[in-house]
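Engineer: I'll drop the sequence and a predicted model, then ask my questions.
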Amino acid sequence: MADYPPMVSLRVDNDLFAGRDEGYTSGVGLTLVSPNLRDYVDDPCLPAPARLVNRYLEWLQPEGFEQQNMVVTVGQGIFTPGDGTRRDLIVDDRPYAGALLVGFGYNARQDNRLRTTQLLIGMVGPASLAEKTQRLIHKFTGSDNFEGWDHQLHNEPVLNLVHERLWRSEVRPVGGGSLQWDAISHAGGAIGNLHTLANTGLELRLGHRLPDDFGSSPVRPAGSNTAPTRTGPELSGWSWNAYIAIDARWVLRDMTLDGNTFRSSHSVDREPLVGEAAVGFAVTRGRTRFALARYFRTREFKGQDERPSYGSFTITHAF
């Protein structure tokens, strides 16, 4: 626990950071990261409820790796069309939708290789509380309310499985100074009624005292310091890095665009191939890390007026 302390991370996404209010309009996630574990069932570093859950999820847990940890996330995402003043159904724009999810993730590391598996359960529809959350945010920011929530997707339980493999290059110096760079590639996919897709991509980082992890992008399953490290986190001094990242996805299902699985609902004609790019900056001081990023995505459905864009910030603290 002293060498590999547990961490808590808060991530906030919002397209207001990009000067707009549509599409993936808002998201928030609270993540708890365990220390490196001996195992997932008996290790006393895990609280009793986590060990109990892990007895039922042994089929997800990796074996035979040098380092491993458990990640628990609670998050909400909100999706809206572009015109929030209309009360009628906007047939040629994305549906109103919200998702409230709990994720149980398992990371396992061997040298510069990582595998991460995450099980997501939750709800889409009014039970996600997306409408109430958006109204609260807009009241706080002084923005107008969106008026078309009567047309949001129906309540539907969510069950999704996400898996990725990541490979990190060796850290290399830049010239003779203190700057360093590395590259982190990834490939994986998801299957379930919320998302079914395959993806691959790359992240490049440049900075001072690069962290021994698998990426600074907080939307990645093992990003923002959630992966196990070989040396433990750096608990003193400053470090920083800038990064660029790309991800390409072959999307077979996206409930927020395709509509409910078992009931008739609003839907649009989804694009099967979607690309995303991110630019960001992360800084660490002692036990606290702050990351800021801007994301740019290609159009997700046919007839979409503008390419999606949103901003994100993450605060992570090691105890």
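Structural biologist: Structure's in. What do you need?

Engineer: C-alpha from now on. contacts and neighbour counts both.
Structural biologist: Fine.

Engineer: residue boundaries of the helices in this structure?
Structural biologist: 48-56, 130-141, 255-258 (DSSP state H).

Engineer: any idea which of these is most buried?
Structural biologist: Mean neighbours per residue, mean count of other Cα atoms under 10 Å, is largest over those for helix 255-258, with a mean of 23.

Engineer: Got another one to weigh against that:
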Amino acid sequence: MLAVTVTFGLWFAQTPAFAEETDPVLRDREDERGTYSFVLENDKFAGKDDGYTNGVRISWLSPETDIPDWIDEGADYVPFFSHQGRRRYGFSLGQTMYAPDDLTVKQLQDDDRPYAGFLFGSVGILSDTGYRLDNLQLTLGVVGPASLAAETQDFVHHSLDTTDPQGWDNQLHNEPGFILTYERKWRGIYEFSPFGLAMDMTPHLGASLGNIHTHITTGATARIGFDLPADYGPPLIQPSLPGSDFFAPSRKLGGYLFAGVEGRAVLHNIFLDGNTFRDSHSVDKKPFVGGIQVGVALTYGDARLAYTHLFRTKEFDGQDSADEFGAITLSYRF
């Protein structure tokens, strides 16, 4: 999978569609709209309640015309950023949680993944040429009881009158965490006549460094539909396949179907390896993880609504089944 997706990325990067001098988005005008986004990921959409069980993120992304000079000038020193791209900066807040298969067991389950949560905030800057997106993001947060994951799951399960999770006393210890992430995506559009359909393929490469996640990733996403907006697919929570918070539709109503694949070489994952500075529950992680996603997105005016269904291969030795979950994303331009 890694070899295939890298080949896609190199091939698309060499096509004329990715040359900045032919970029109509870059040469026409700046986008004066910012974007609010909300992402909810949950395995209940797949009829499960284990593994990566829930994630939520809210974010704000600036307009291209409203970036402070000191941020814009600072981005010139970021390696690999295009000096000619349109730039945005943004903030996000979120929480993710992980749990073993059997929530009714109070004792530590040595052969299953640890209970864990991550409460985080992120700041980032991106550069978009219309055909190439560079994204640099710093995430800071906390793992352990301070993440409030136990309270969140208890509240949700009590509200829905479902299984009361018993094992959060065994969760990872409190630990501050950081992730520095860099991603690059390439995008090419191909028109179909006479039906008015369009298709694009977006390969990506990326890497994350930190005591939460350290990995290298590659993959590609394909879309087909009407009025493919100037975006890179619906946003998801790391480490899922990347999308983009912003979008710029050219007509009032549009929509597309999409599918993507990803391969990830995992050097460190605190949710499997356990705490960095203290002894804690841990399992033997797998060094390579793959993922597939399929979904649909609709745009109407300044709103985009999308549903993504994701499948992820087993992440640790002894895992009973692969992870499967769904994601609902809602973005609004203002």
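Structural biologist: That came through fine. Remember, it's a predicted structure, so these values are computed and weren't measured experimentally.

Engineer: what's the TM between chain one and chain two?
Structural biologist: Taking TM-score structural alignment, normalised by the length of structure 1 as the basis, the two superposed chains have a TM-score of 0.89; 303 aligned residues with a Cα RMSD of 2.3 Å.

Engineer: coming back round to it: how about the helices of structure 1 in CSV, adding distance to Gly280 of structure 1?
Structural biologist: As requested, the helices of structure 1 are exported to CSV (distance: least, Cα to Cα, whole Å):
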stretch, distance to Gly280 of structure 1
helix 48-56, 33
helix 130-141, 24
helix 255-258, 26
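
Engineer: How about stretch 318-332 of structure 2, which residues are buried there?
Structural biologist: 319, 323-332 (16 or more other Cα atoms under 10 Å).

Engineer: What range does stretch 260-276 of structure 2 cover in structure 1?
Structural biologist: Mapped onto structure 1 using TM-score structural alignment, stretch 260-276 of structure 2 spans residues 245-261.

Engineer: Contacts for that stretch next, please.
Structural biologist: 79, 94-98, 153-154, 156, 193-204, 217, 265-279, 301 (Cα atoms under 8 Å, 6 or more residues apart in numbering).

Engineer: Keep only those of those that are in strands.
Structural biologist: Residues of those located in strands (DSSP state E): 79, 97-98, 156, 195-204, 273-279.

Engineer: Identify the residue nearest Gly225 of structure 2 in space, chain neighbours excluded?
Structural biologist: Spatial nearest neighbour of Gly225 of structure 2, chain neighbours left out: Tyr256 (3.9 Å); criterion: Cα to Cα, 6 or more residues apart in numbering.

Engineer: Show me which positions of the longest strand seen in structure 2 end up buried.
Structural biologist: Secondary structure of structure 2 per DSSP E: the longest strand is strand 253-269. Neighbour counts using 16+ other Cα under 10 Å place 254-269 of strand 253-269 of structure 2 among the buried residues.

Engineer: Based on its surroundings, how many neighbours for the closest residue to Arg38 of structure 1 other than its chain neighbours?
Structural biologist: In space, and not counting its chain neighbours, Arg38 of structure 1 is closest to Gln68: 7.6 Å by Cα to Cα, 6+ apart. Gln68 of structure 1 has 27 neighbours, counted by other Cα atoms under 10 Å.

Engineer: Which residues are in contact with Gln68 of structure 1?
Structural biologist: 36-39, 106-109, 228 are the contacts of Gln68 of structure 1 under Cα under 8 Å, 6+ apart.

Engineer: which one of those residues is nearest His208 of structure 1?
Structural biologist: Pro228 (20.1 Å; Cα to Cα).

Engineer: just the strands in the stretch 101-250 of structure 2 please.
Structural biologist: Applying DSSP state E, counting those that start in this stretch to the stretch 101-250 of structure 2 gives strands spanning 116-128, 132-143, 175-186, 188-191, 198-210, 213-226.

Engineer: Need the contact partners of the shortest one.
Structural biologist: Which is strand 188-191 of structure 2. 12, 17-18, 131, 197-202.
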